[in-house]
Structures are given as structure tokens and as C-alpha cells.
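Enquirer: what would the 3D arrangement of this be:
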Amino acid sequence: MRGSAPADGDRLRWLPKAELHCHIEGAAMPALAIRQAERYGIDLSDILEAENYRWHDFTSFLAGYDRVSTAFRTEEDFALLAGDHLARLSACGTLYAEIFVSPDHARAAGLDAKAYVAGLAEGMRQAEAQSGIVSRMIVVGVRHLGAEVVETAAEFAARCAHPLVTGFGLAGDERQGRPRDFARAFDIARDAGLGLTAHAGELCAHEAVAETLDALRPERLGHGVRAAESPDLVSRIVEAGIVLEVCPGSNLALGLYPDLAAHPLRALHQAGAKVTVNADDPPFFATSLANEYRLAAEQGFSEAELVGLTRTAIEAAFVDAATRRQLLDRLQLAALRLGAPAAPA
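Expert: The predicted structure is shown next:
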């Protein structure tokens, strides 16, 4: 049933959204992490700061991420984490969300990878039943743990046969290893029919993006913003239809760009690149998916273009054709209810 349009102040909050790039342990809000830490006798006080986490560079961010991850140890813990994250997303109009999941972090916390996925899947199932938000898991290999570990993650993703595991990606410290080191892992995932994405062009310059495209042949790039340093590379990305999982708030928090005006999101979009906006690790970077859409709006994206970002994300989602069609129909309906310009087909 179509209701009345929201007040202008609520329009951006309720604009239909979708997210392709968020690490599930990095989405643990401090209040939840504190409760979990107390349960297991873990002290997180040195990395907590109000409603966010304290760190000073990318290396200390990774260390903090690993610390928070140890506060989730059972299937029930991960069901709770997924449910909490997706409830927050659905509360701001999100129709679809993908989460990066790391079997290596699960094992470090003492949980079998299958149990980890089962727990997350239960939280995802409950969230969809409660709010309608659709979600999928992208298994990631952590590159700074080495090529063999990444291949093991790919093998797990390929054989786990869970219907909510639909993709494989490369995450971790981009400064470690070369893209070609992980080519076998991507071949394993590709042969299994999984969607492919890889972090590139965040900490490292545009050459790393080109190397990643050459060696791993992903359909999407996590971040990818440093491609803007090379017009030829941007043209290649546009021509190949590579989708960029852009995370402006994360990029700004890490100091990749001095301010929003310098961030290349708008320039990449105007060049014809398929861009999406994403929160990455929301409480670590003091952001949210709603805030990422707000940052895009501050860069000059119109309401129709913001809805277009959501359409791009759904079209690039690692889902089957029937689910994609349903999500696109829901997007159209949500835009109509808001009175927003329809996203272009």
C-alpha cells in the first residue's frame, strides 16, 4: 500500500538503498561488542571511543578489527551479529545487503567455518523474515595471511554449497602480496560459479588496480578509487563494466583524501563508471550506509542518481536472476512510494 511521502528531512534516510561492501565483524557496534566481550572476559576498553572504535592507521585498524572479532565465538553470536547489522540497514530503507565473511576470523575465535556460516545465515534468515531485507555472503580470503590461506578460503567457499554464499573476494592489507599470488584462489572460486570481487586501489595506487584486473579478472572491485589517477584505467573499467564498491567514509577516515571535495566518487560516476556506495566497517570509520548516501548527495548526486546507485548495486549483486528481478521491482516500488524519480532501467 502506498503511503504518504516522507517529510523532506526524512527523504534521504528512507531512500531505497543497497550495499555490496561491508565486513561483518567490522559492523559490530561497540555496545554489542562490549556485551559480547564481557561474556568472554575480553577487555576492549583501549580500542573503544564513544560509539566508535579507536585506531590511528590502517595497521592498527586491522589489529582492532581482529580484537573485536574474538568477541564472537558461537553460531548464536554470529546470528546475533548478522541480525543486528541487518536490522540497522533495514531501518534506513535498505533492500539488499552483502556481507564479507572470513572463515579465518571464525577459526581464530575457535569456530568451525561451516558453523560460522550457519550462524550468520540464521541471523540473515531472521532479518529477512522480520523486515524483508535480502542478504548474501561473500567469503573473503585475507591477503596478508598469504596465498595458501586465501586458497583455503576459496576452497571452502567453493565446496560449502550454502545458498546464501554466492561470492568470493580478496580482502586484508593491500600492501601485502601481489595480485598474481592469488590467481589460483580466484580460479577455484570462478570454477565454482561464484561471483568475484577484490579489494584494490585503496591504499595502493592505480597500478595495483590494473594488476588486479589482469591477474584476478574480478567482476567488481572493492574500493577501486585510486583508478581515478589514470584516465586510461578509468576508460578500461568503464568499457569492461567493472563495478566499483566505493566507500567514501572509509576513504576519508583513513586519510586517502583530504576532504569530500577531493574524493573521486563523483568524477568516476561522471566518467561512466558503475559506482556504488558502501560503509565498509561502519563503527570503525564513524559512518553508516545512510551516511554514505548522504556523502554522495553532498557531492552533487541528485535523488534520481542516488536511486541509480541502488539500482547499480542490485544489478551487480551476486544473486540469481529471479531474486534480482524481485529486488529491482521492490526498488521501483520504494522509489514511487517516496515520490522519488524512478531509477533508469
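Enquirer: when you work out contacts or count neighbours from here on, use the C-alpha atoms and nothing else.
Expert: Will do.
Enquirer: wait, residue 244 sits on residue 276?
Expert: Yes. Using CA atoms under 8 Å, residue 244 is in contact with residue 276, at 6.2 Å.
Enquirer: isn't residue 183 up against residue 215?
Expert: Yes. Counting by CA under 8 Å, residue 183 does reach residue 215; the two are 6.0 Å apart.
Enquirer: so how far is residue 301 from residue 266?
Expert: Distance of residue 266 to residue 301, given as CA to CA, to the nearest Å: 8 Å.
Enquirer: scratch that, residue 133 is what I was asking about
Expert: 25 Å.
Enquirer: which one's more surrounded, those two?
Expert: Remark: of residue 133 and residue 301, residue 133 carries more neighbours, 23 against 19, as counted by other CA atoms under 10 Å.
Enquirer: just want the most central residue of the chain.
Expert: Nearest to the geometric centre of the chain sits residue 21, at 1.1 Å (CA atoms, centre = their mean).
Enquirer: contacts only, for it.
Expert: 98-100, 222, 245, 247, 278-280 (CA atoms under 8 Å, 6 or more residues apart in numbering).
Enquirer: which among those residues gets closest to residue 15?
Expert: Proximity of the contacts of residue 21 to residue 15 (CA to CA) peaks at residue 278, which lies at 14.5 Å.
Enquirer: in this structure that closest one contacts residue 17, no?
Expert: No. The pair residue 278 / residue 17 is not scored as a contact, 9.8 Å apart, by CA under 8 Å.
Enquirer: go through stretch 92-109 and flag the buried ones.
Expert: Residues of stretch 92-109 classed as buried: 92-106, 109 (neighbour count, 16 or more other CA atoms under 10 Å).
Enquirer: quick one: the strands in the stretch 101-250 of the chain?
Expert: Secondary structure of the stretch 101-250 of the chain, counting by DSSP state E, counting those that start in this stretch: strands at 134-142, 165-171, 195-200, 220-223, 243-246.
Enquirer: ok, back up a step: the contacts of residue 21 in helices, which ones?
Expert: Among those, no member falls in helices (DSSP state H).
Enquirer: residue 64: which of the residues you listed is nearest?
Expert: residue 280 (14.6 Å).
Enquirer: before we go on, could you also do this sequence so I can check it against the first one:
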Amino acid sequence: MRDVALLPKAHLHLHFTGSMRTATLGDLAEQSRVRLPAALLDGDPLRVPADERGWFRFQRLYDAARACVRSEAALRRIVDEAAADDAAEGSGRLELQVDPTSYAPYVGGLSAALEIILDEARGASARHGVEVALVVAASRMRHPLEARTLARLAARHAGEGPGEVVGFGLSNDERRGDTEEFAPAFAIARRAGLASVPHGGELLGPEHVADVLDHLAPDRLGHGVRTAEDPALLARVVESGVALELCPASNVSLGVYRQASDVPLRALVDAGATIALGADDPLLFGSRLAAQYRTARDVHGFDDDALAGLARGSIRASRASTATRDRLLAGVDAWLATPPGGPSDPPPGHEVRAAPSATPADAG
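Expert: You can find the predicted model right below:
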């Protein structure tokens, strides 16, 4: 079998805090004198049922990790390591999702927080050979007016290259907030040319997906896995060209499905949906990008041609430039042209670089 870590791909669903290595979180906690729950440091992936109590535990752990990020140096370290880890797993394009609100008090405000992350994204892209762009995401837990503020901030940095904002999202508990009330923020983002990439269809089912489609006009849907429960809705998603950012490890860890084989990846692909596999929050779920492709192979029976199809879907769903897309797509073709068990050099179009000092739990 060909090495999935050498398969060029795009990573479109990775959260800023959730991208951290366990060792990095431990360092930041020590520097900030924050006592963390043992579950964040013991290397055991989070497993919770998808009810109110389960989501609360996930959010509590995520908030505890985020509370350790209190300096410009911490922001820069997280971006750099996310780029290094992605590059080591074959990602040539990372669209990292961030809400700068929580980091703003420590670095001089919202604009400063975002500009630091963007600046480091440019540097990390050059160092590690993976283009890092940003998706600015609002939270369903906050007032929709705050989402408009973030949308205006994102619009000022709109672009498609490394260190630019390519999309606007909406994250956090899908059961909170009124989707329609966030529509004005997404209208601001669309006018600036940003992709609409809200979450939807993980904790809630097809009705929520339809609500997001109706009001936020997504180009990509964060998760969207439960679209498979409604054939008519799935046909609408496919016809409209909305890509689904599927995160199998997240689905199982949050109890949406009991086991990996229950995730309807095959059904979605067979229906013609564009799929971009993502790691979501590897800090909590213990599974990085390449592991999602191994799950597709080992659990869902995807052969190398099908894995290449998933990689192509992620690249085409990205907001990368035409030149970057063409380069990565050529790399996918080269990966397939290399016989299984053949040379382990990266395929043309992507240079894979080793991630520094990752712990076994971080390696996915």
C-alpha cells in the first residue's frame, strides 16, 4: 500500500487551539501557571457521548487548553507547529480556523491577535513547505453582532495566499444560537470574497444542515456528516457543490457514531459529495490528518484510487490559488503512479518535512 503521509492533500478543518501538541500545551500551562485537567495531558483521546453532558466536557477541556494561550510567542508557536505537523503528513495547504477573541486581551486586541497569527502563517509556510491560510470563525455562543465584527476584520485581510484570510466560519455547539441571526455576518464575508464555511450537521441532523444551507449559503460545511440521513438533502448538497469537511475521529469521540465503521463516509462519497477529511481537534481526539485517511482505507475499504479521490476533493474545495491546486493535483497523480512499496520520496508537487519533537500521542 502507498503511504498516505506522502499523498498530497489539503487540510480544511483544523481548529487553532485544538491543533496543539500535547507537549506544547504542557509547556504553555507551566508558563502560565495554569493547572490543567489530567485528561488533556495523559495522551488518552477524549471519548464522550453526544448529549449535553458530553459536549460540556469537550468544551470544558477545550476552554482549559485555550486559557493557556496568553502571549504572542504562544500564538506563533501553535501556528508553526501546526504547519510542521501538516507538512509531515502530506498536507500542501492548511486553512486553519481561529476565533481571535479569546487571545485578544493578551496581545493588544482583536486586530493584533489576528495579524500575529497571519504573520506567523506566512513565515511557517515558507519554513515548512505548506501554505497556511486562515478561516476566521465566530462562535454560536456569542451575540451575532460580535460575528459581524469578526467578519469585518476578516474582510480586511481577505486573499488566497499564505498568511491571508480565505474564509469565514461559525463554530461551537450547533444547538446554541439562531442560525438565521448570523446571516448578516456571512453576507459581509461574502462581499469580501471569503468562503462561507460554517459548522453544521454533526450534533444536529438534517434539519440543521438545511437551516445552514438556507441562511448561510455555505461553500463548505464543517462536518455535515449527518446529511447522509436525508437522501433529498444530500442530493441538494451534491447539486449545489457544497463540500463536506468530514472529521471521522471527532464524530466517534463525541459519540455521534459508536465506532468508526458507522461514519457514513462511503455513502456520502457514493452519492457524489465532495469530501475533505480533517482532524478537527487532534489535541483532544488524539488523531491527526493522515489518520483520517488510514481510517478511510482500513475501516471503510477505500483503495488508493479512492484515497486519491478524497485528496483531490480536499484540494479542489480549498481556496488555494489555481497554481497551488494544479501543483498539488499533479502530486496526487504522481503518488498514484508510484508503485506500492516503491520509492519513499515525496511525489512531485509537494515536499514533506518532518515535524519537530512530536510525542507519540501527537503523531496521530
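Enquirer: looking for the alignment partner of residue 44 of the first structure in the second structure.
Expert: Per TM-score structural alignment, the equivalent position to residue 44 of the first structure in the second structure is residue 36.
Enquirer: that match against residue 63, yeah?
Expert: No. With contact defined as CA under 8 Å, residue 36 of the second structure does not count as touching residue 63 (10.3 Å).
Enquirer: of the two, who's got more company?
Expert: Neighbour count, other CA under 10 Å: between residue 36 of the second structure and residue 63, residue 36 has more, with 17 against 13.
Enquirer: show me how far stretch 309-326 of the second structure is from its chain's centre.
Expert: Between the centre of stretch 309-326 of the second structure and the centre of its host chain there is 15 Å, according to CA atoms, centre = their mean, to the nearest Å.
Enquirer: buried sites along it?
Expert: Neighbour counts over stretch 309-326 of the second structure (16+ other CA under 10 Å) mark 309-320, 324-325 as buried.
Enquirer: with stretch 76-91 of the first structure instead?
Expert: Quick answer for stretch 76-91 of the first structure (16+ other CA under 10 Å): 76-87, 89-90.
Enquirer: what range does that stretch cover in the second structure?
Expert: Residues 73-88 of the second structure are where stretch 76-91 of the first structure lands when matched by TM-score structural alignment.
Enquirer: what mean distance separates that stretch from the matching residues in the first structure?
Expert: Here the mean offset of stretch 73-88 of the second structure against the first structure after fitting is 1.1 Å, by mean CA distance after the TM-score superposition for the first structure.
Enquirer: one step back: what's the counterpart of the residue nearest to the centre of the first structure in the second structure?
Expert: Under TM-score structural alignment, residue 21 of the first structure pairs with residue 13 in the second structure.
Enquirer: quick one: secondary structure of that match?
Expert: Of the three states, residue 13 of the second structure takes strand under DSSP: H, G, I helix; E, B strand; the rest coil.
Enquirer: if we can go back for a sec, I'd like the distance between the residue nearest to the centre of the first structure and residue 250 of the first structure.
Expert: Look at residue 21 of the first structure and residue 250 of the first structure: by CA to CA, they are 11 Å apart.
Enquirer: common neighbours of those two, please.
Expert: 279-280.
Enquirer: quick check: residue 180 of the second structure touching residue 215?
Expert: Yes. Judged on CA under 8 Å, residue 180 of the second structure makes contact with residue 215 at a distance of 5.5 Å.
Enquirer: more neighbours: which of the two?
Expert: Neighbours per residue, other CA under 10 Å: of residue 180 of the second structure and residue 215, the larger number sits with residue 215, 16 against 13.
Enquirer: just give the number of residues close to the closest residue to residue 185 of the second structure other than its chain neighbours.
Expert: Nearest residue to residue 185 of the second structure, sequence neighbours excluded (CA to CA, 6 or more residues apart in numbering): residue 148, at 4.4 Å. When neighbours are defined as other CA under 10 Å, residue 148 of the second structure has 20 of them.
Enquirer: the equivalent of residue 253 of the first structure over in the second structure: what's its closest spatial neighbour, skipping adjacent residues?
Expert: Aligning on TM-score structural alignment places residue 253 of the first structure opposite residue 253 in the second structure. Leaving aside its chain neighbours, residue 253 of the second structure sits nearest to residue 47 (4.5 Å; criterion: CA to CA, 6+ apart).
Enquirer: and the one you found, that one's in a strand?
Expert: No. Under three-state DSSP, residue 47 of the second structure falls outside any strand and is assigned coil.
Enquirer: got the contact list for it?
Expert: 252-255, 285.
Enquirer: how close does it sit to residue 255 of the second structure?
Expert: Residue 47 of the second structure sits 7 Å away from residue 255 of the second structure, going by CA to CA.
Enquirer: also residue 322 of the second structure?
Expert: 38 Å.
Enquirer: kindly report the same for residue 63 of the second structure.
Expert: With CA to CA as the criterion, residue 63 of the second structure and residue 255 of the second structure are 20 Å apart.
Enquirer: make JSON lines from the strands of the stretch 101-250 of the first structure and add distance to residue 342 of the first structure and mean neighbour count to it.
Expert: Below are these laid out as JSON lines (distance: least, CA to CA, whole Å; neighbours: other CA atoms under 10 Å):
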{"stretch": "strand 134-142", "distance to residue 342 of the first structure": "21", "mean neighbour count": "26"}
{"stretch": "strand 165-171", "distance to residue 342 of the first structure": "28", "mean neighbour count": "27"}
{"stretch": "strand 195-200", "distance to residue 342 of the first structure": "27", "mean neighbour count": "27"}
{"stretch": "strand 220-223", "distance to residue 342 of the first structure": "25", "mean neighbour count": "27"}
{"stretch": "strand 243-246", "distance to residue 342 of the first structure": "21", "mean neighbour count": "28"}
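Enquirer: would JSON lines of the ones you listed with distance to residue 12 of the first structure be doable?
Expert: Shown next, in JSON lines, are the strands of the stretch 101-250 of the first structure (distance: least, CA to CA, whole Å):
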{"stretch": "strand 134-142", "distance to residue 12 of the first structure": "20"}
{"stretch": "strand 165-171", "distance to residue 12 of the first structure": "29"}
{"stretch": "strand 195-200", "distance to residue 12 of the first structure": "28"}
{"stretch": "strand 220-223", "distance to residue 12 of the first structure": "23"}
{"stretch": "strand 243-246", "distance to residue 12 of the first structure": "19"}
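Enquirer: of these, give the one that comes closest to residue 125 of the first structure.
Expert: Using CA to CA, the strands of the stretch 101-250 of the first structure put strand 134-142 closest to residue 125 of the first structure, at 8.5 Å.
Enquirer: in the second structure, what residues pair with the closest one?
Expert: Going by TM-score structural alignment, strand 134-142 of the first structure lines up with residues 131-139 of the second structure.
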